[in-house]
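Enquirer: sequence below, structure please.
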Amino acid sequence: MAARPHFDRRAYLRMFEPKLFTVLREGYSLRTFKADAVAGLTVAIVALPLAMALAIASGTTPEKGLHTAIIAGFLISALGGSRVQIGGPTAAFIPVVFLVIQKYGYGGLILCTLLAGLMLIAAGLLRLGTLMKYMPQPVVTGFTAGIAVSIFSSQVKDMLGLSIDKLPAEFLPRWESFAAHIGTTRPAAVAMTVLGLAVVVGLRKWKPKWPGFLIALLACTLACAVFALPAETIGSRFGELPSALPGFDFPHIPFERTFELLPSSFTIAFLAGVESLLSAVVADGMTGGRHRSNGELVAQGVANVGSALFGGLPATGAIARTATNIRAGGSTPVAGMLHAGFLLLFMLALAPLMHYVPLAALAAVLLVVAWNMAEVENFRNTLSAPWGDRLVLLLTFFLTVFLDLTVAIQAGIVLAAFVFMYRMSEAVEVSSGVRDALGESGEDDLHGDDPARAADLDQRAMLPKGVEAYQIGGPLFFGAANRLDNLLDQFFEPPKALILRMRLVPVIDASGVHALKKLAGRCHRKGIVLIVSGLQEQPNRVIADMRLEEAPCELHFVSNFERAVRLAKTLVDKPAD
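Expert: Below is the predicted model:
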């Protein structure tokens, strides 16, 4: 019996060591600090308008977005498993956060964020970070594109300046409300949106290194002030922004509704985990580094708990801001920590000026974010994938837009699992004869130079009268085990012995063993001896562990096909009692 592997506590704890500690242990120079400071300032300039715009789009006030970028951004960099990850609020959270605030109030969102943080910490400690890479790409593409459509929908009111007291959370009622209030469109808001988009798109084309979002806000704010345009601003809707340090903000939390909020909490945790690890993978590709996925999940969890306690929003690693950090020269977690510090300084110093920023300019920023998030080319390419992938993509996309992000993710993953099972079941071959076992090849192929085909042809000719042989190719798991059910129905006259060749089965699970037991039982009832040959290591171990044992003249296990044929001949020639 194999010895139980020793639990290495040091190796386990090393998975959660912050990259900041690693950097400091390696040595941190003044030159590196200067580079990190420049990168942190650059990212803070990019993050400033985004944090406010994302908070407003989520149905809350702009300072909560800044608080999230400061608190969560600092914790993610200080405790995370990536050297260059930049954390904060992201567009992926907008639909679920808006819906939670609409239904349960801001206290409900605080509870959701706390629960999501605890889920992320638990996922990291249970070492589930490595499982995130198995997320089906059509699901990710589908809900990402659906979120982009939802973000666009959420910005129509501000980009047109519509007078709507309360915007519905659902997609179709929201557009019905837009249509009913289209007569209240403000030309000034449309002008600010067009100007903001023109500045961002123009700078990306001619000056891509310039902070396009911030320059767009400045241009729109100046235009609005100089021409005295009647456009709604941050100050006219939200009043003065607080120019003070973030403090504990613990509103009434509906703990009695915890069970109702669990699905939304799971969605927030899922989005935070997937986006942060995707961002870390992108960063690794740009820097040649390697992040600690489980440590990153723990840091994301701590950051979300911290953000909730300081009155913030859900947070995760931001791919665009992380890439900006790398391009600006950031190479250690200090850059991300400094980015949070610079944002705090901006908030304290510039809060009075943010009063004059037009909301339509922030809408223009988020329209660009939505377009980037949609990944139109990736969506179009996935529509050219096999039918199963297309179905998963479209189901996830439409459920995200028209129903609910939580339902979309769950349905997408379940459908992707069924598609995977179907494909695996199709990949498993249960065949007799050389032609069937090796594929739909022509007659000439059977007599070619392939030694494996020649060997199979010779082995087929070795079968004595009254013996049949079938070969299984591929993993025999719960999605494919039913392929054995109708095996005996193919015989016009049942053989005396059936050889089941399993040398091409690398993996078997409980359902596969159960199907094998069921086949052995049917063979026994029909008077057929079942001989299983060529078991690989994993199937042999699983079959032994599940106590599927040999029975004389009923079920036998042999090492190869030649021995199976000799045993079958002996059993067939054996006189009946």
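Enquirer: okay, CA-based contacts and neighbour counts for the rest of this
Expert: OK.
Enquirer: can you list contacts of the one helix or strand K517 maps to?
Expert: Per DSSP states H and E: K517 is located in helix 510-525. With contacts defined as Cα atoms under 8 Å, 6 or more residues apart in numbering, helix 510-525 is touched by 476-478, 480-482, 484-485, 488, 529-530, 542-543, 546, 548, 554-555.
Enquirer: ChimeraX command to pick out the buried ones of those?
Expert: In ChimeraX, a selection of the buried entries from those looks like this (16 or more other Cα atoms under 10 Å):
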select :476,477,478,480,481,482,484,488,529,530,542,543,548,554,555
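Enquirer: give me the subset of the contacts of helix 510-525 lying in strands.
Expert: Applying DSSP state E to the contacts of helix 510-525, the entries found in strands are 529-530, 555.
Enquirer: list the contacts for the nearest residue to L359 once chain neighbours are set aside?
Expert: Take L359 and drop its neighbours on the chain: the residue closest to it by Cα to Cα, 6 or more residues apart in numbering is T233, 5.1 Å away. When contacts are counted by Cα under 8 Å, 6+ apart, T233 touches 355-360.
Enquirer: please generate a structure for the following sequence too, so the two can be compared:
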Amino acid sequence: MKISFSSRFQGYNWKKLQKDLISGLIVGIVAIPLGMAFAIASGVKPEYGLYTTIVAGILISLFGGSKFQIGGPTGAFIPILFAIVMQYGYENLLIAGFMAGVILLFMGIFKLGAVIKFIPRPVTIGFTTGIAVTIFTGQIANFLGLRNLQKHQDLLSNMKELGIHISTINIYSILTALICLVLIILTPKLFRKIPGSLVGLLISTVVASIFYPDKIATIGSTYGAIPKSLPIIHFPALSIEHIQSLIKPAFVIAMLGGIESLLSAVVADGMSGTRHNSNRELIGQGIANMMTPLFGGIPATGAIARTATNIKNGAESPFSGVVHGIVVLLVLFLFAPYASNIPLASMAPILMVVAWNMSERKEFAHVLKTKTAESLVLLITFLLTVFTDLTTAVEVGLILSGIIFVKHMSKLLITAKVLPDPSDKNEKVSAHMVHEQHNCPQISIYTVEGALFFGVANTFEKSIMDEINYKPKVLILRMGNVPYMDTTGEANLSSIVKHFKKHGSTIIISEIQNQPRKMLQKTGLYEIIGQEHFFEKTGDAVCFALTKLNHSQCLGCKHFAFRECHQLSNPRVIVFEPDSIK
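Expert: Purely as a prediction, here's the structure:
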């Protein structure tokens, strides 16, 4: 895929550069506390979050498919990355992140960007809300200042740890966390342009440092001093064993990263009036996630809140995202030693607010109120995300959604026996015309409506095969309302054709659409039926069918299913043939 930069900077000038510089500066400041907080919550050192913000932020802006996308570590990744660190270790997390980057790159190259968008909304809301609950509950210990807790992958074990160690509660941690939380909430209301998370972090850190130093856990006391430079590039030690053991977590990282980045790009499109390139976005995400582990960074994706901040502050091009990464790099060089004094209790409210904002609680409640099968999918995905893991939740959610979809689609398939309605001006066929006294013994016409796929193919075949008992001379299938046919539907149709041909019957198909026609041509069934047995209009198909009748059987017949039947039943009777049958 050709990646062009010129179109994204067309008409770029000094005024637009100024806007990008301002927007990039603001977003960079917002990203600093978030980058460290996300890293800590993921079970790694805070500087790794800053490295991710710098490297991934710059590369996603340069190579991604959204003009205003801001990339970096996000809250959605926290439970996944924490579980990987717990199970495989930090070094293997880097390898899994690199592998996820490769997967994303190939997904973009093979144009699979649109496929990710097909994940049902109840599934995405369910696991997003579940992730929010996991993040929120994971910060209770730091908020309360609890000590000596053992970290677990599942929620219930972590909740049990909180109960066991509740006696170690630290009043200074609670005070620090409350100061930070109040400022995070109030700052945007009083000063819209100033990021509340940064204000809360700085002021609560200053208060703790001045009034009760050494009373609460800080980044420095827990993780050591933050280096004021990027680490030396280190290539992951990839091997066949690593690939085999880490392919599943890598795939989960890639899928979540793809989903989050494309959701963020859609939000950006809505806010800016632009249109992103989903495949290019995946390529950009792939490149960023391949490069970030070389600097010790964790997996990254598009960040919806930071992208929205970027647009709101007047960004004009992807250069604002590059500026945001450079700002974080400069802060790392100049102020890294001071970051060691940040209390962990100051980080907790930041992540709790992030969890609250990403919880999609309104959408969650809205889907639940519908009390449909989708509500059940939402609830099960949510509970599995909270109490098991994201992989299981998404797999089960998708399977349930697929079953529900097939069930709904199967109800939409209609296979009805029809005959022309003489009272209709155009003699359209209708099901109500078929009854015991009005049903041609030699010609059966069926209208088929709905997609003919694996979920309904057996029902379709059964309804038609019942006609074998009558052994009609001609079977007409009216397929104008069949928009899609898969190989299962084709196989069942083939079974019908072979059975009727075995009884010496003629199969005629009318009004068939392009996709089903091409499917029959690819499988060879088109030639078996015979090109001369395909008609654009049902009226022409009926006229052809009348030439295949056993006229001796028509003599004396009183069904009169067609206007021609009067003459066929009594050759002495002369009637005018209809203009058309639709």
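Enquirer: TM-score of the superposed pair?
Expert: Here the TM-score for the pair of chains, by TM-score structural alignment, normalised by the length of the first structure, is 0.88; 548 aligned residues with a Cα RMSD of 2.8 Å.
Enquirer: so which pair among the contacts of T233 of the first structure is furthest apart in space?
Expert: Using Cα to Cα, the two most remote members of the contacts of T233 of the first structure are H355 and A360, lying 13.5 Å apart.
Enquirer: neighbour count winner among the two?
Expert: Neighbour count, other Cα atoms under 10 Å: between H355 of the first structure and A360, A360 has more, with 31 against 18.
Enquirer: identify the residue of the second structure aligned to the more buried one.
Expert: Alignment note (TM-score structural alignment): A360 of the first structure maps to A345 of the second structure.
Enquirer: contacts only, for the residue mapped onto K207 of the first structure from the second structure.
Expert: K207 of the first structure maps onto F191 in the second structure, with residues paired by TM-score structural alignment. F191 of the second structure makes contact with no residue, according to Cα under 8 Å, 6+ apart.
Enquirer: which one is the counterpart of V207 of the second structure in the first structure nearest to, not counting chain neighbours?
Expert: In the first structure, the residue paired with V207 of the second structure according to TM-score structural alignment is A223. Nearest-residue entry for A223 of the first structure: L229, 7.8 Å, with adjacent residues in sequence omitted and distances by Cα to Cα, 6+ apart.
Enquirer: just give the number of residues close to the one you found.
Expert: By other Cα under 10 Å, 16 other residues sit near L229 of the first structure.
Enquirer: go ahead and confirm it touches A188.
Expert: Yes. Using Cα atoms under 8 Å, L229 of the first structure makes contact with A188 at a distance of 6.0 Å.
Enquirer: thinking again about what came up before, distance to L131 of the first structure for the ones in strands among the contacts of helix 510-525 of the first structure - can I get that in JSON lines?
Expert: As requested, those are exported to JSON lines (distance: Cα to Cα, whole Å):
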{"residue": "V529", "distance to L131 of the first structure": "42"}
{"residue": "L530", "distance to L131 of the first structure": "39"}
{"residue": "L555", "distance to L131 of the first structure": "39"}
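Enquirer: so what's the residue nearest in space to the middle of the first structure closest to, chain neighbours aside?
Expert: The centre of the first structure sits closest to V274, judged by Cα atoms, centre = their mean, with a distance of 4.1 Å. Spatially, and ignoring its direct neighbours in sequence, V274 of the first structure is nearest to M132 (6.4 Å; Cα to Cα, 6+ apart).
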